[in-house]
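Colleague: Take a look and give me a structure for this.
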Amino acid sequence: MNIKFAEKYGFCFGVKRAIQIAERNRNATTLGPIIHNTREIARLERDFDVSLSEDIENLADAQNVIIRTHGITKQDLQTLQERKKHIIDATCPFVTKPQKIVKKMSDEHYQIIIFGDKIHPEVKGVASYGENVCVITSVEELEKVKLEKKVALVSQTTKQPKQFEQIAAYLVSKVNECRVFNTICNATFDNQHAADMLSRDVDVMIVVGGKNSSNTKQLLAIVQKHCPHSYLVEDENDLQESWFEGKALCGITAGASTPDWIIKRVQEKIEQI
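Modeller: Predicted coordinates for the structure are as follows:
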């Protein structure tokens, strides 16, 4: 089995930064998963005593609290400050950016439209900085929203640029004033473009990453358009030999929260098939 990697894949700047912060702060607790990769979270707990708390109410005994890459809500941050916790901020700068934009635009009385997934922690955090906020995932959803005269648009960092452009175009045609802020991360776009190009040339495509990771699921959706034999795996144990029967070239890409050690194991397992 021949293997070809996408030109861009794996850990992005924000994730690398967060992991380094966690490794420097032993015995700390992250509020929510620091990244969306259960294997890497387990490694941090095993090797660096970095524990995980899903709920702010379970942080009673934790003094050193790491804010995850996706950020937290404005309200949770205030709660940590009131409880005198030592806050270690690992929020990705590309996530902090839309938080600040939403606050500024909301203060200036703009209706806030966020292109993103309502239940995603990044979107929840960004939305918490605004007053009049609507979260949508498509133009079809936006058509049902009562729009005001002044609107500001931001995006979840891992969304697809083409969809964001469609939403922006719709808003511009419907309101008196529309401020558009492209908050999609460059690394996300680069990974998506590289995966798209590779998927056109291979017989089977493997996307490595957390199954609860938004950017990883986006990669899978993109490569499936050109390579129907595309699969998402969290590690080498998810691989199935039947996927590679009759195939000559396998493409590999990985989500922004996928560490190199997992990608290497997936590569080695495929080479053995």
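
Colleague: switch to C-alpha atoms for all contacts and neighbour counts from now on
Modeller: Fine.

Colleague: Show residues contacting the helix or strand in which I41 is found.
Modeller: Here I41 sits within helix 38-48, counting by DSSP states H and E. By C-alpha atoms under 8 Å, 6 or more residues apart in numbering, the residues outside helix 38-48 that reach it are 22-23, 25-27, 33-35, 50-51, 210, 258-259.

Colleague: got the residue ranges for the strands in the protein?
Modeller: For the chain, the strands defined by DSSP state E cover 2-5, 29-31, 51-53, 64-67, 86-89, 111-115, 133-136, 150-155, 177-180, 204-208, 230-233, 249-254.

Colleague: okay, those in JSON lines with mean neighbour count and distance to K124 next?
Modeller: As requested, the strands of the chain are exported to JSON lines (neighbours: other C-alpha atoms under 10 Å; distance: least, C-alpha to C-alpha, whole Å):
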{"stretch": "strand 2-5", "mean neighbour count": "14", "distance to K124": "33"}
{"stretch": "strand 29-31", "mean neighbour count": "26", "distance to K124": "14"}
{"stretch": "strand 51-53", "mean neighbour count": "20", "distance to K124": "17"}
{"stretch": "strand 64-67", "mean neighbour count": "23", "distance to K124": "14"}
{"stretch": "strand 86-89", "mean neighbour count": "16", "distance to K124": "17"}
{"stretch": "strand 111-115", "mean neighbour count": "25", "distance to K124": "10"}
{"stretch": "strand 133-136", "mean neighbour count": "20", "distance to K124": "9"}
{"stretch": "strand 150-155", "mean neighbour count": "23", "distance to K124": "12"}
{"stretch": "strand 177-180", "mean neighbour count": "17", "distance to K124": "19"}
{"stretch": "strand 204-208", "mean neighbour count": "27", "distance to K124": "26"}
{"stretch": "strand 230-233", "mean neighbour count": "21", "distance to K124": "26"}
{"stretch": "strand 249-254", "mean neighbour count": "25", "distance to K124": "25"}
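
Colleague: And this one, please, so the two structures can be compared:
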Amino acid sequence: MEIELAKSYGFCFGVKRAIKIAEEHPGASTLGPLIHNNMEIARLKKDFNVSLANSLEEVKEGQATVIRTHGIPKNDLKKLKEKGGEVIDATCPFVTKPQQIVEEMSEEGYDIVIFGDVNHPEIKGVMSYATGPVHAVLSVEELSRLHLRERVAVVAQTTRKIEEYNKIVNYLVPRHKEVRVFNTICNATFENQDAARELARRADVMVVIGGKQSSNTKQLYTICKQYCPDTYHIESKEELEPAWFAGKKLCGITAGASTPEWIIEEIIGKIREFKV
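Modeller: Down below sits the predicted model:
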């Protein structure tokens, strides 16, 4: 069986930057998981003593704290600074941008619509920068239930699919006098999704590697599943099953933006051991 990696996969710019920042601050803590990959977080703890604080209450007074790639709510940032420790901002610049847009557009009197998951840490952070009405939606159906004013500004979660974002925008434009649209989906997301789609069209089996809570990895899984029914989303080599590969000629591999190369290499090595 041949194994082929997607042309674009794995760590994005923002994640690489955050990992480097954490490694440069041994002994610091992160407020929330730095990235959506438990194995990489465990490596940072083991090799650099970078601990995890799940809430502001867990951050010690005077503790150096790294802000996660997804960012944190504006008020949490203020409270974190009040604790007196060094605050190291590892928020991805592609996440900082929608925060700035929401703050600016909200101050100018626009209702804010965010295409994204209201429970995702990135979206919680972005919403916190609004000074007026702000709504997070995942579908046109949810959007249709909102009572928006005439002026609307719309942004997207960085890891969403552009096709779905277009549906939100196309619903808003004919229904409001002014709609300001900002494309805040990360280029790395586009590239990984396009590469996964191309490979899934040809593969007999696809393995999508990444955290089970990772939004962009789940998007990759959904895309691959459309073109290759035998698609599996795993975090580690322990989840692999030999039966998945029996009789297959081409195994495609892709990985989410929070998946380090060492995990990908472990999984490929394990698949080769099956000798199918």
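
Colleague: Quick TM-score on the pair, please.
Modeller: Once superposed, chain against chain, the TM-score is 0.99 (TM-score structural alignment, normalised by the length of structure 1); 273 aligned residues with a C-alpha RMSD of 0.8 Å.

Colleague: picking that back up, by how much does the helix holding I41 of structure 1 deviate from structure 2 on average?
Modeller: Once fitted to structure 2, helix 38-48 of structure 1 is off its aligned match by 0.1 Å on average (mean C-alpha distance after the TM-score superposition for structure 1).

Colleague: re earlier: which members of the contacts of helix 38-48 of structure 1 are positioned in helices?
Modeller: Cross-referencing these against helices under DSSP state H gives A22, E23.

Colleague: Show the buried residues in the contacts of helix 38-48 of structure 1.
Modeller: 22-23, 25-27, 33-35, 50-51, 210, 258-259 (16 or more other C-alpha atoms under 10 Å).

Colleague: E235 of structure 2 touches G211, doesn't it?
Modeller: Yes: counting by C-alpha atoms under 8 Å, G211 is a contact partner of E235 of structure 2 at 5.5 Å.

Colleague: Tell me who's in contact with P33 of structure 1.
Modeller: P33 of structure 1 is in contact with I41, L52, S53, E54, R68, counting by C-alpha under 8 Å, 6+ apart.

Colleague: Number of residues surrounding the equivalent of I56 of structure 1 over in structure 2?
Modeller: By TM-score structural alignment, I56 of structure 1 lines up with L56 in structure 2. For L56 of structure 2, the neighbour count with other C-alpha atoms under 10 Å is 14.

Colleague: can you tell me how far L56 of structure 2 sits from S106 of structure 2?
Modeller: Computed with C-alpha to C-alpha, to the nearest Å, the distance linking L56 of structure 2 and S106 of structure 2 is 27 Å.

Colleague: roughly how far apart are I88 of structure 1 and S230 of structure 1?
Modeller: 38 Å.

Colleague: what's the answer for H86 of structure 1, then?
Modeller: Going from H86 of structure 1 to S230 of structure 1 by C-alpha to C-alpha gives 44 Å.

Colleague: right, and the strands of structure 1 - which one's nearest G14 of structure 1?
Modeller: strand 86-89 (11.7 Å; C-alpha to C-alpha).

Colleague: List of residues touching the closest one?
Modeller: So strand 86-89 of structure 1 is contacted by Q63, N64, V65, I66, I67, R68, L80, Q81 (C-alpha under 8 Å, 6+ apart).

Colleague: wait, what's in contact with the fifth one?
Modeller: In other words, I67 of structure 1. By C-alpha under 8 Å, 6+ apart, I67 of structure 1 lies in contact with T30, L31, G32, I34, I87, I88, D89, A90, T91.

Colleague: let's see it at 6 Å
Modeller: I67 of structure 1 sits next to T30, L31, D89, A90 when contact means C-alpha atoms under 6 Å, 6 or more residues apart in numbering.

Colleague: That one pairs with which position in structure 2?
Modeller: I67 of structure 1 maps onto I67 in structure 2, by TM-score structural alignment.

Colleague: same question, the last one
Modeller: In structure 2, Q81 of structure 1 lines up with K81, judged by TM-score structural alignment.

Colleague: Spit out the contact partners of that match.
Modeller: Not one residue lies near K81 of structure 2 by C-alpha under 6 Å, 6+ apart.

Colleague: what's the spacing between K83 of structure 2 and E61 of structure 2?
Modeller: Note on K83 of structure 2: its distance to E61 of structure 2, by C-alpha to C-alpha, is 5 Å.

Colleague: the more surrounded of the two?
Modeller: Per other C-alpha under 10 Å, whichever of K83 of structure 2 and E61 has more neighbours is K83, with 16 against 13.

Colleague: coming back round to it: with distance to D238 of structure 1 as added columns, please give the contacts of P33 of structure 1 in CSV.
Modeller: CSV is the format used below for the contacts of P33 of structure 1 (distance: C-alpha to C-alpha, whole Å):
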residue, distance to D238 of structure 1
I41, 18
L52, 24
S53, 27
E54, 26
R68, 27
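
Colleague: For those, which two are the farthest from each other?
Modeller: That would be I41 and E54, which, of the contacts of P33 of structure 1, are the farthest apart (C-alpha to C-alpha) at 12.7 Å.

Colleague: higher neighbour count, those two?
Modeller: Neighbours were counted for I41 of structure 1 and for E54 using other C-alpha under 10 Å; I41 has more, 19 against 12.

Colleague: aligned partner of the more buried one in structure 2?
Modeller: With TM-score structural alignment as the matching criterion, the partner of I41 of structure 1 in structure 2 is I41.
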